[in-house]
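S.K.: Predicted model and sequence below, questions to follow.
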Amino acid sequence: MSTLRSWSSDAALAVAITLVGLVGTTIANRWSETALRPLDALGLALVAAAGLSLVLRRWQPEITAGAVALLTSAYLVLGYTYGPILLSLLVAVYSLARHRPLATSVPVALGVLAVLLVHVFTTSSGLPGLLGVIPGSAWVAVPFAVGSVVRVQREAVARDRAEQLRQRLDDERLRIAQEVHDVVGHGLAAIKMQADVALHVLAKKPEQAEVALEAISRTSSDALDELRATLAVVRRSSAQAPGLARLDDLLQRMREAGVSVELSTVGEARQLPPVVDLTSYRILQESLTNVLRHSGDKRAEVTVEYAADAVVLTVANPLSGSTGGGGGLGLPGMRQRVASLGGEFEAGPTADRRFTVHARLPTGGTP
C-alpha cells in the first residue's frame, strides 16, 4: 500500500512539474531576449521528458538525475531560453541526495554538474566562460545540500526510533525476567523448605511428612497458577495480575513453608493503580522469599501503610544468616521496580539487628 502511494505521489509530482514546465517555458519564451533559438516542438519535448522522468526519482534517483541532466543540458546547448526545465533538475538532484548515501550521490552529482555546465562554454546566452560556472553550479549544489541535510535528519530520526524500540524490548525482557524470577523463585524456595521438612520427619513422623507434601502440592499449584497469570498478562490477555488483594494467600504459603509472618495494615485499604498493586505484591513476595532462603530465624513482620499519596511497604526480620538477596534479581530487581515508578527503596541491616526492606510507591494522590 505504501509503495503504491509513493508511486502515485511521484507520478502526480512529475505530471505537475511537467505542466508547470510546459506552460512556464512558453511564457518565458515570449518575454525572453537572450534565447538563441525560438521555442519549438523539440524544446517542449525536452521539457516534458525532463519533467516526466521524475516519476522514477525515488526508485532510481541516479538514472533520473542523469537523464534530467542530459535533457536539460541539451535544451540549453540548443539555445532555448532559461526556464522551468531547471525545476526538474532541482528536484532530480534533491532526490539523488535525499535517497542515496554520499558515496553514491556525490559522484553522480559531479557528473550532473559537468553535463549541465557544457552549455556555459558552448553558447553565449548566459555569462561567458568561468563567470557562468558559479550560477550554473548553484543549480546542483543547493538542492544537493538540501537533500543531504534532509537525509541525515531522517536517518537520525530512524536511529532514534530504532534505539527506543530496542530499549523498550530490553525493558520488556527485563520485566518478564523479573516476573518469572519472582513467581518461580518464591515457589521453589517454599517447595524446597517443605521438602526438607518432609525428608527430615519421614522416618519418625510420617503424618507430618504427609502434611509437608500436601503443602508442597498446594504451593506448586499456586505457583503454576500465578505463573500462568503472569504470562497471560505479558500476552495482554484478560487475566488479572496478582496484587495486594492476594496478600493473604501469599502469607499463608509462607507460613506453610515455615516462616512466621505478622501482618500490620495502617490506613484504609483501597484500590491501587494496577502497576503499583503488582509491584507492591512482588516486593512483599520477594522480601519474604529472601527471609525463607537466607534467614536463620524465620520470622518476619510485614507492614502495609496506605498513605494519602503512596503505599508504604516494610518487611523486617531478625538479622541472622545471609543479609542479601543472592546474586540474582532479588534486591536489585526490587530497587529497579520501585525506581521505575518514581518511588523510594531502602534495604539493609538496622541498628536493632534487623534486616529491613522499605519501599514507598507513589499512587498519584489517589484518595
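M.R.: On my side now, so go ahead.

S.K.: For the rest of this, base every contact and every neighbour count on C-alpha atoms.
M.R.: Will do.

S.K.: the strands in the chain, which residues?
M.R.: Along the chain, the segments classed as strands by DSSP state E run 260-266, 299-306, 310-318, 344-349, 354-362.

S.K.: and G342, what is it in contact with?
M.R.: Listed by Cα atoms under 8 Å, 6 or more residues apart in numbering, the contact partners of G342 are 361-362.

S.K.: rerun that using 6 Å as the cut-off
M.R.: Contacts for G342 (Cα atoms under 6 Å, 6 or more residues apart in numbering) come out as none.

S.K.: What of V77?
M.R.: By Cα under 6 Å, 6+ apart, the neighbours of V77 are H119.

S.K.: got it, and A141?
M.R.: Contacts for A141 (Cα under 6 Å, 6+ apart) come out as none.

S.K.: how close does the closest residue to L86 other than its chain neighbours get to L87?
M.R.: Of all residues not flanking L86 in the chain, T72 sits nearest, at 7.0 Å (Cα to Cα, 6 or more residues apart in numbering). Noted for T72: a distance of 10 Å to L87, by Cα to Cα, to the nearest Å.

S.K.: again with L110
M.R.: 18 Å.

S.K.: ok, those two, which is more surrounded?
M.R.: Neighbour count, other Cα atoms under 10 Å: between L110 and L87, L87 has more, with 17 against 14.

S.K.: ok, structure two:
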Amino acid sequence: MNLRRWPPAVVDVVVAAAVAAVVCVAIHIAYEPGAYPPDLGAYFLGTAIGAALLARRTHPLGVLAATTVLLFVYYTVEYPGIEPALPLAAALYTACAAGRLKWSAGVAAFFVGADLVVHGVRLGDPPLPLLTNIVQDSSLLIAVMLLGDTVRNRRIRLAEAQARLEESEAQREREAAQRVTEERLRIAREVHDIIGHSISAITVQAGLAQDVLKDRPEAAEAALRVVRQAARDAMSELKATVGLLRAQGEDEWSPAPTLAAVDDLAELARQAGVAVSVTVDGEARPLPGVVDASAYRIVQESLTNVVRHSGAQRAAVGIRYLPRELVIEVNDDGRGPSASPSGPPGFGLTGMGERVAAFGGQLETGGGADGGFRVCARLPVEEQAEEAE
C-alpha cells in the first residue's frame, strides 16, 4: 500500500484513526493498582489525541501542544497509565518533520522524566524493570524524532535539488537565447558588410557611368564593368555566407574572406574615385580564421564609409603585425566625424565595435591627426592563436 498516491486529506484521516484506535486499545488493556477505571472520558481523550492529527500539516506545533495537554489531562485524572510513546509518536514525528526538533525534544524529555518520577518514586517500581521501560520509551521517542528530522532534511535537499535543476534549465534557456541573439548579430554584420561595401561601389560607379555615358562612353563602359564585377562579388560572398549558415559540418563551410584580399578592397575604392594606399608593417603571418575574417571586414567597412560618407580624396590603410596583436588603421582626408551621412544612421561602426569586442580588443574611431576620420582596431592575436590550437 503506497500512501504517497493517496490524497493528503485521506492520509491524515487514516493516521488520525489509527492513532486514536491504538491509544484507545492501550487504555482498555492498561492496568494500574488504585487507578481510576477507564470510562467514556478516558476514551474521549484517546480519540481526541488521534483527532488532533487532522491538523498536522497546517499546525504541526499546535498538534504537539494539543497532544501534550490531552495526555497531561489523562494522567492528571489518574486513569490507568499508558506508555507516553504511543500517543506522542505521531505528534513528535510531525513536529520534527516541520523543523520543531527542540520543542519535540523538550516534550519528550518532560514525559519521560514524569514517567520516571511516577513509577520510580510514587509507585516504587523495581529499578531494573523501571530502567528497561524508560530506555524503551526513550529509544522509541528518539527514533521517531530522528525519523521526522531526517524526512525534513531530505525534503530540503530535494527542494534545493529541484531549485538547482530549474535554475540550470533557466540558465540553459538564457544561454540559448543569448547564442541566438549573437548569431543574429553576426549574420547581420556579415550581410551589412557584404551588401554595404558592394552597393557603395555599385552606386558610385553607376553614377559615374550615367554622368559620362554621352561624352565618354568608354569610361561609362569601364564603370559598368566595375558595377557588374561588384555585383558578382556580392553574390558570391552572399552565397558563401548562406552556405556557411546552412552547413552541417566543418567541411561544408565556404572560405571566409581574409586580409590577403585587402588589395581588392582598395581597388574597388580607387575605382570609386578615392586614392587608397595600403601599407603592411611587420612580418605577415597566418592568423586564426575568425581574426583574419574580422580584420578583412573592418577594412571593408572602413573603406565603405570613406566612399559613402566622407567625401575623401585619399585614404590610407595600415596593417601592423605586432607580437601579440594585429593593428588595423584606416585614415582619410574627408570631412571627419562632424559629417552627417545622408539617410538614417547605419550599423557599420557598431558592427566593427562588436567584432573587436568579441576578441577582447580595442576600437578607436574619431577625427584624425590631420583632419578626416580615423579608425584603429587592435585585435589580440597570440591568445586567439593559442585558443585555435
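M.R.: Yep, it's here. Quick caveat: nothing in here was measured; it's all calculated off a predicted structure.

S.K.: Could you get me the TM-score between them?
M.R.: In this superposition the chains share a TM-score of 0.66, using TM-score structural alignment, normalised by the length of the first structure; 279 aligned residues with a Cα RMSD of 3.4 Å.

S.K.: Map T350 of the second structure onto the first structure.
M.R.: Residue pairing (TM-score structural alignment): T350 of the second structure is matched to P332 of the first structure.

S.K.: Would you map the helices across the stretch 151-300 of the first structure?
M.R.: Secondary structure of the stretch 151-300 of the first structure (DSSP state H, counting those that start in this stretch): helices located at 206-234, 247-256, 274-294.

S.K.: what stretch of the second structure does stretch 198-218 of the first structure fall on?
M.R.: By TM-score structural alignment, stretch 198-218 of the first structure lines up with residues 209-229 in the second structure.

S.K.: Could you say which of the helices of the stretch 151-300 of the first structure is packed most deeply?
M.R.: helix 274-294 (a mean of 22; mean count of other Cα atoms under 10 Å).

S.K.: Point out the other helices and strands that it packs with.
M.R.: Helices and strands touching helix 274-294 of the first structure, by 3 or more Cα pairs under 6 Å, 6 or more residues apart in numbering; DSSP states H and E: there are none.

S.K.: relative to helix 247-256, how tilted is that helix?
M.R.: Relative orientation of helix 274-294 of the first structure and helix 247-256, computed by axes from the mean of the first three to the mean of the last three Cα atoms, to 10 degrees: 10 degrees.

S.K.: before we move on, back to that, how many residues are close by the residue nearest to L86 of the first structure?
M.R.: By the criterion of other Cα under 10 Å, T72 of the first structure has 26 neighbours.

S.K.: next one: K192 of the first structure
M.R.: Residues within reach of K192 of the first structure, counting by other Cα under 10 Å, total 15.

S.K.: got it, and T3 of the first structure?
M.R.: Neighbours of T3 of the first structure under the rule other Cα under 10 Å: 8.

S.K.: What's the separation between it and D10 of the first structure?
M.R.: 11 Å.

S.K.: how about the strands of the first structure in TSV, adding mean neighbour count?
M.R.: Below are these laid out as TSV (neighbours: other Cα atoms under 10 Å):
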stretch	mean neighbour count
strand 260-266	14
strand 299-306	19
strand 310-318	22
strand 344-349	16
strand 354-362	22
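
S.K.: right, and those strands - which one's nearest P273 of the first structure?
M.R.: strand 354-362 (9.7 Å; Cα to Cα).

S.K.: that older thread, and the contacts of the match of stretch 198-218 of the first structure?
M.R.: Residues from elsewhere that reach stretch 209-229 of the second structure (Cα under 6 Å, 6+ apart): 202, 205.

S.K.: Stretch 244-258 of the second structure now?
M.R.: By Cα under 6 Å, 6+ apart, the residues outside stretch 244-258 of the second structure that reach it are 240, 292-293, 296.

S.K.: Now it: buried residues?
M.R.: By 16 or more other Cα atoms under 10 Å, the buried positions in stretch 244-258 of the second structure come out as 244, 253-254, 257-258.

S.K.: same question, stretch 56-74 of the second structure
M.R.: Going by 16+ other Cα under 10 Å, stretch 56-74 of the second structure has these buried residues: 56-57, 59-68, 70-71, 74.
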